[in-house]
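Peer 1: Structure for this input, please:
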Amino acid sequence: MSKLAARQAPLLGVALERELQRLLAVESFEPSAEFRAQALITDESVYEEAERDYEGWWARQAGELLDWIAPWHTVLDQSDAPNYRWFLGGRLNASYNCLDRHVLAGRGERVAYHWHGQLGEERAVTYAELLHEAEALAAGLRARGIGAGDVVAIYMPMVPEVVAAMLACARIGAPHNVVFLGSSPQTLHQQLSYSEAVGLITVDGALQRDATRAVKQEIDPVLDELASLETVIVRRHREASCPMRPGRDLWWDEAVAAGGGSCPPESLDAEHPLFLLYTSGSTGKPKVVVHSTGGYLTGVHWTSKYVFDLKPESDVFWCTADAGWVTGHSYSTYGPLMNGVTSMMYEGPPDHPHRAIWWELVERSRVTVLYTAPTIIRSFISWGAELPAGYDLSSLRLLGTVGEPINPKAWLWYRTVIGGGRCPIVDTWWQTETGAMLIAPLPGVVATKPGAAGRPLPAILPEVLDDDGDPVLGEQGALVLRRPWPSMLRTLYKENERYRQTYFGRFDDRSYFGRFAEPAYYVGDAARVDADGHFWIEGRVDDVITVGSERLPSARIESAIVAHPKVAEAGVIGLRDRERGQIACAFVTLVGDTQGSPQLEQEIREVVLERLGEAAVPRRIVWAVDLAKTRSGKIMRRLLRNVAYGLDPGDVTTLRDPRVMDDLERSFAAVVATESPESRPAPQPAK
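Peer 2: So this is what the prediction gives:
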């Protein structure tokens, strides 16, 4: 334990619980005078300026933040709305904006990434080194006949080369399709087949905790089935068995040697596709989102800089998201690099080789800004505050959350235990489709409320609507966005009509479009907005339980359950009930070594009753070791429902740990076995 950590005598056990209960009564937290004094934005006028002329405001941001090869002649083209186009006529290159301009300005020796491997390895990669790597690989891709418009897939662990691969593609205008390394070979095949990828960049092997996975050897059978795939470039990473097919496969260094090293950045239209990215597919058919270059970079650059209050000269930024997810694209890669910031990258999971590895890395690299998911925070809570208390986290000055709503108690634990009570928390709402944050606090301006996403960012205009398409205040409704923004998706790959109907057709038959000059983007999330203009995200619209005449968001019940000090996490679903229509069923994980008991069940029900009323009280509580969550941390309530009704879960390869399904089924069956037949839920209707 460091001397500083010991001297601070961190709150633990009962003292911590008392402090969290005290803080739950605090409605909001103003920016401290110390933080405000050094913040990049401290004035409310930024909101007013953006609202007066949002197109002009975005144009100024794009002009000030990015280097353009040619200027645009039209800021926003709405002639084919909702297929919006931004910065028409403008030309630029993403790789140049992330790398070349920093090197040309004399900042090439600044570290771009502090990389840490699972075996204790460390590397510091400078901007100049990353540029050299990306340019050399881009030349190698071009030598293989790959150019603008050709899709290149990337299937790699979190190593600096995954960033080099993304920027190599961006350099020549080849849209990249990063596939999360934890995805199955079948998922990889599905994505490459659909996108008709001509190239794939991967590794020989990667670590899965203590075991080496022979990645290339494992995926070879599905690669052989892809007619469009002409080039496979393999980076040596873990010395795994790696058969190579002549004519198609080559090592990274061979590709670089064949390219000759030099590859100037391609001049690309602002609307040129930068990347394709599959949504998690937690419900229904997966969607393939297409993001542009100019608009996407504008939104990501601005939000990275001002929401995280980034200072390139002093900050060490750690976005813990994998490059296979949109957060890894926007805030592990493009955002920090455009800002010229030093980032940290860790190859492994948060509990390997031990449960305090993150705090060890924060202390070692002096991380100043940490951005992670609520599901990981809840895991830390279950492991106990003693782990982070053993490390010096005083370098941290700002904390962020992403991926799902965070309940107030977890928010306060994060602020108190990890942030030492001094760090502002920016809870950020956005989606794969939005490209960048849309609702989040500006930490030097806005008071933050535990559990709330906060106020919309400048130039963003959200609204909450009831079932009839009318705006509501203080009540739950459907979240919509009333005007376009630069970083929004341009279409769904090969499915433009699905794009128009999915995101802009929700209120079409209720005359909603007629109220505004522009179509409204339907988010699919349930939300409410309070009297201060703060938005509270309450899960997906479909994740609502109807008990009698009451409609209760699953996320709100989950938040009430985790307010109990012995609860780490909860996933709530609705089960059909013969009398009430539905009842709430909660899958609950507990803190540390806590064991489930009838007494604890009753305590949880009392907490929910006190906070939300009788209708929200879960009639069934299932103790679980873990919940069914995607690798990005989202609870798959659909799979919890499948467990409850004995349905085939289908493809579970997107789960963080597919083995959890067996545990959930056993736990649920054990609960059912103790009940009378009359108390069991009504059968699931046939599909």
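
Peer 1: can we go C-alpha only for contacts and neighbour counts from here?
Peer 2: Noted.

Peer 1: Quick one: neighbours of Leu277, just the number.
Peer 2: Neighbour count for Leu277, taken as other Cα atoms under 10 Å: 24.

Peer 1: Looks to me like it is in a strand.
Peer 2: Yes: membership of Leu277 in a strand is supported by DSSP: H, G, I helix; E, B strand; the rest coil.

Peer 1: Return the distance of it relative to Ala670.
Peer 2: As judged by Cα to Cα, to the nearest Å, Leu277 and Ala670 stand 40 Å apart.

Peer 1: For Ala586, which non-adjacent residue is spatially closest?
Peer 2: Val572 (4.4 Å; Cα to Cα, 6 or more residues apart in numbering).

Peer 1: now do Thr342
Peer 2: Spatially, and ignoring its direct neighbours in sequence, Thr342 is nearest to Ala112 (4.6 Å; Cα to Cα, 6+ apart).

Peer 1: can you check Thr434 too?
Peer 2: Met488 (4.4 Å).

Peer 1: Where does that neighbour sit: helix, strand or coil?
Peer 2: At Met488, secondary structure determined by three-state DSSP is coil.

Peer 1: Please look at the residue nearest to Ala586 and Val562 and confirm they touch.
Peer 2: No: the criterion here is Cα atoms under 8 Å, and Val572 misses it with Val562 at 11.3 Å.

Peer 1: Pick out whichever of those two has more residues nearby.
Peer 2: More crowded of Val572 and Val562, by other Cα under 10 Å: Val572, with 28 against 25.

Peer 1: Now do the contacts for the residue nearest to Thr434.
Peer 2: 291, 295-296, 433-436 (Cα atoms under 8 Å, 6 or more residues apart in numbering).

Peer 1: Likewise for Gly140?
Peer 2: With contact taken as Cα under 8 Å, 6+ apart, Gly140 is in contact with 255-261.

Peer 1: out of the residues you listed, who has the most neighbours?
Peer 2: Highest neighbour count within the contacts of Gly140, by other Cα under 10 Å: Ala255, with 25 neighbours.

Peer 1: Helix, strand, or coil at it?
Peer 2: Under the three-state scheme (three-state DSSP), Ala255 adopts helix.

Peer 1: Alongside the first, I'd like the structure of this one:
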Amino acid sequence: MTLTYAIGSTNNVEATDVVVGPLEDAARNANLTDYESVYRRSIEDPQGFWAEAAQALHWFEPFHTVLDESNAPFYKWFVGGKTNMAYNALDRHVQTWRKNKVALIWESEDGIVRTYTYWQLYRDVNKFANVLKSLGVRKGDRVAIYTGRCPEQAIAMLACARIGAVHTVVYGGLSTEALRSRIEDAHAKVLVVADGSLLNGKIVKLKEIADQAVDHAPSIETCVVIKRTGHDVDIRNGRDYWWHELMSLPIASARCESEPLDAEDPFFIIYTSGSTGKPKGVVHTLGGYMVDVYTTLKYVLDFKEEDTLFCTSDAGWIVGHSIVLYGPLMHGITTLMYEGAPAYPYPDRWWHLIERHGVTLMFTAPTGVRGLMRYGDAWPKRRDLSTLRLLACAGEPLNPEAWRWFYEVIGQRRCPVIDNWWQTETSRPMISNFASLPMKPGSCAFPVPGVALDIVDEQGQSVPPGVEGALVITRPWPSMLRTIYGDDQRYIDQYWSRYPGKYLTGDAAKRDADGYMWIIGRTDDVIKVSGYRLGTAEVESALVSHPAVAEAAVIGLPHPVRGNAIHAFVLLRAGYSPSEELANELKAHVGKVMGPIAKPETISFPPTLPKTRSGKIMRRVLRAQALGEPLGDLSTMEG
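Peer 2: Prediction:
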């Protein structure tokens, strides 16, 4: 397909008309060069497709059934197989020339760099696995991890995987109540916690937060404390032990055999917040997660042996599990973990990391792209970004203007932008562009091989191209969530009851005439104005396309005539100031881009927007504040 690059044109080109690429070098060398045939095979013969994919990894005992659908929606994958994630992420490689290849690079916010080869990481994981055993942790026990981004976070996760303990990683910096509720819900036995971590030049006092949480979490028997910042913390005799002291004892042998685990054994619990009520403990099992993440990332991120991957997420989120840790290590590449904030001490920190460590793949969130775009082009242009070959983004729709900046300024028009859509519940990208395909800015393109999806109306019937509807997954996939921890009925009610036999994603989407997918936003983020359905993401994208706007969030509020009216909250770029004149200009701009029906009723200019700590705008909080309603679960909101 020829390049019809039109972003930045003065011709008011619609986003769906903009096609970029494919980029010749990336397409020629891609792992997935024939998307259509691979995807078709995965849909026509899913059992054969996944059985073949599983052979790339190590099994202590082979599976006898690829998919057991007898108790839907409690599907089982690779039934009868026994395997181990730590073995596939480490042992496989230390038996080859990769033994002394760098597996993990860690850089702290204050510039400390630590590296681990596959052999060194393997030994430390074995040692901590033996430490956990000495503390009474057995297969199936839950271990909570609350550390900030540090090497010990990865080591603790892999050590749990090695012995069959179930880890639940909590974002370092969530509140005392958020940590307590997750520990309590999971009935965690051990807490791995850092004394603190650095963020924007300040110490986040993790141990202090953890002490308050554990005081009200009686399931915790032991806390293992990592000395990261070295500030004074309270060490309670009989409960708290220093990581470095335990790792120096004879109990911490560097030999620990991987436990052969059943493919359907619980692997980890990861919490995601709902609009009301307590957070949901999403349960993922071992075999399906392992095979699916390995296979999907080979296609989506186009892993090569020589790659160094920099993913900006934290393991408190699913992206950190799959992209920072398990995905790259299963593939035997190098993963870079960064502790701190993207703009500290200067707005080129990420770009400096890429230059310093020769990063080839970058994975981040749209909020990160938009946030750094606010500082202009000069900061990234100070750095050598020539090692980059692929850029990836997920979390929210990547609006076309941010896409353009990512592609032109960071990727220098050399790197495919792999926009992809997924969820905590799916554990890996479900819709994505690929290095061998043309890109449409703002679209996440096509279903990943192995994913059968549809867009349906309120009656569950497929809608034609150009019509918005509910995005559903029509078949089970290996890395799917198995349940909500301790609440099977909530799992059924939330995901499988609206359209029987179909998984409800909770997102609205549409296909264009070329088959490209466009995520509109959460179905509760669709505003109906005078009978017209308007996605918040579309209105926000229109606002952000104005040169004054860095970021925007819109909500719908009741209106006596139109049913709902659009209210916008706008963060401005440097050099612009709030004014009534600018608000009117932005309203007119949205009307020009989307039509008069989409013009906001009001525009305000707050200093910040409420976001989760993974960077997603919490529109429901804005709506609740405006209506004077309860704010719901705030455990994942930024402090």
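
Peer 1: Put one on top of the other, what's the TM-score?
Peer 2: The TM-score (TM-score structural alignment, normalised by the length of structure 2) is 0.95; 630 aligned residues with a Cα RMSD of 1.8 Å.

Peer 1: How much space separates the residue nearest to Thr342 of structure 1 from Ala373 of structure 1?
Peer 2: For Ala112 of structure 1, the distance to Ala373 of structure 1 equals 23 Å [Cα to Cα].

Peer 1: more crowded one of those two?
Peer 2: Ala112 (26 against 21).

Peer 1: my guess is that one is in a strand, correct?
Peer 2: Yes: judged by three-state DSSP, Ala112 of structure 1 forms part of a strand.

Peer 1: if I line the two up, what does it land on in structure 2?
Peer 2: Ala112 of structure 1 maps onto Ala103 in structure 2 when the alignment is built from TM-score structural alignment.

Peer 1: thinking its match is in contact with Leu121, fair?
Peer 2: Yes: between Ala103 of structure 2 and Leu121 there is a contact at 7.4 Å, judged by Cα under 8 Å.

Peer 1: Count the residues that sit near Leu200 of structure 1.
Peer 2: The burial count for Leu200 of structure 1: 23, using other Cα under 10 Å.

Peer 1: Check the secondary structure at the aligned partner of it in structure 2 for me.
Peer 2: Superposed on structure 2 with TM-score structural alignment, Leu200 of structure 1 falls opposite Leu191. Under three-state DSSP, Leu191 of structure 2 falls in the strand class.

Peer 1: show me the contacts for Leu191 of structure 2.
Peer 2: Counting by Cα under 8 Å, 6+ apart, Leu191 of structure 2 makes contact with 143-146, 220, 222-224.

Peer 1: still on that earlier bit, ok, now which ones touch the residue nearest to Ala586 of structure 1?
Peer 2: 554-555, 557-558, 584-587, 637 are the contacts of Val572 of structure 1 under Cα under 8 Å, 6+ apart.

Peer 1: What residue in structure 2 is paired with it?
Peer 2: In structure 2, Val572 of structure 1 lands on Val554 (TM-score structural alignment).

Peer 1: what's the average distance of the helix ranked longest in structure 2 to structure 1?
Peer 2: When structure 2 is parsed with DSSP state H, its longest helix is helix 118-134. Superposing on structure 1 places helix 118-134 of structure 2 at an average distance of 0.7 Å from its equivalents, by mean Cα distance after the TM-score superposition for structure 1.

Peer 1: What is the helix or strand following that helix packed up against?
Peer 2: Helices and strands here follow DSSP states H and E; after helix 118-134 of structure 2, the next one along the chain is strand 142-146. With contacts defined as 3 or more Cα pairs under 8 Å, 6 or more residues apart in numbering; DSSP states H and E, the packing partners of strand 142-146 of structure 2 are helix 151-163, strand 166-169, strand 190-194.

Peer 1: what comes up buried for the first one?
Peer 2: Judged by neighbour count using 16 or more other Cα atoms under 10 Å, the buried positions of helix 151-163 of structure 2 are 151-163.

Peer 1: Strands of the stretch 201-350 of structure 1, residue ranges please.
Peer 2: Secondary structure of the stretch 201-350 of structure 1 (DSSP state E, counting those that start in this stretch): strands at 206-208, 211-213, 231-235, 249-251, 268-269, 275-278, 288-291, 316-319, 342-346.

Peer 1: What ranges does the stretch 301-450 of structure 1 have for its helices?
Peer 2: Using DSSP state H, counting those that start in this stretch, the helices of the stretch 301-450 of structure 1 run over residues 326-329, 335-338, 357-365, 374-383, 386-389, 408-413.

Peer 1: can you redo those as CSV with mean neighbour count?
Peer 2: Shown next, in CSV, are the helices of the stretch 301-450 of structure 1 (neighbours: other Cα atoms under 10 Å):
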stretch, mean neighbour count
helix 326-329, 23
helix 335-338, 26
helix 357-365, 18
helix 374-383, 22
helix 386-389, 19
helix 408-413, 23
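
Peer 1: Tell me which of these approaches Gly106 of structure 1 most closely.
Peer 2: helix 335-338 (14.9 Å; Cα to Cα).

Peer 1: What range does that closest one cover in structure 2?
Peer 2: Counting by TM-score structural alignment, helix 335-338 of structure 1 corresponds to residues 327-330.

Peer 1: That stretch vs structure 1, mean deviation?
Peer 2: Once fitted to structure 1, stretch 327-330 of structure 2 is off its aligned match by 0.4 Å on average (mean Cα distance after the TM-score superposition for structure 1).

Peer 1: Pull the residues that contact that stretch.
Peer 2: In contact with stretch 327-330 of structure 2 (Cα under 8 Å, 6+ apart) are residues 88-90, 103, 293-294, 297, 303, 309, 321, 334-335.

Peer 1: Swap in 6 Å and give it another go.
Peer 2: Contacts with stretch 327-330 of structure 2, where a contact means Cα atoms under 6 Å, 6 or more residues apart in numbering, come from 88-89, 294.

Peer 1: got a winner among those residues for most neighbours?
Peer 2: Counting neighbours by other Cα under 10 Å, the top entry in the contacts of stretch 327-330 of structure 2 is Ala89, with 25 neighbours.

Peer 1: Give the aligned equivalent of Arg235 of structure 1 in structure 2.
Peer 2: Per TM-score structural alignment, Arg235 of structure 1 is aligned with Ile226.
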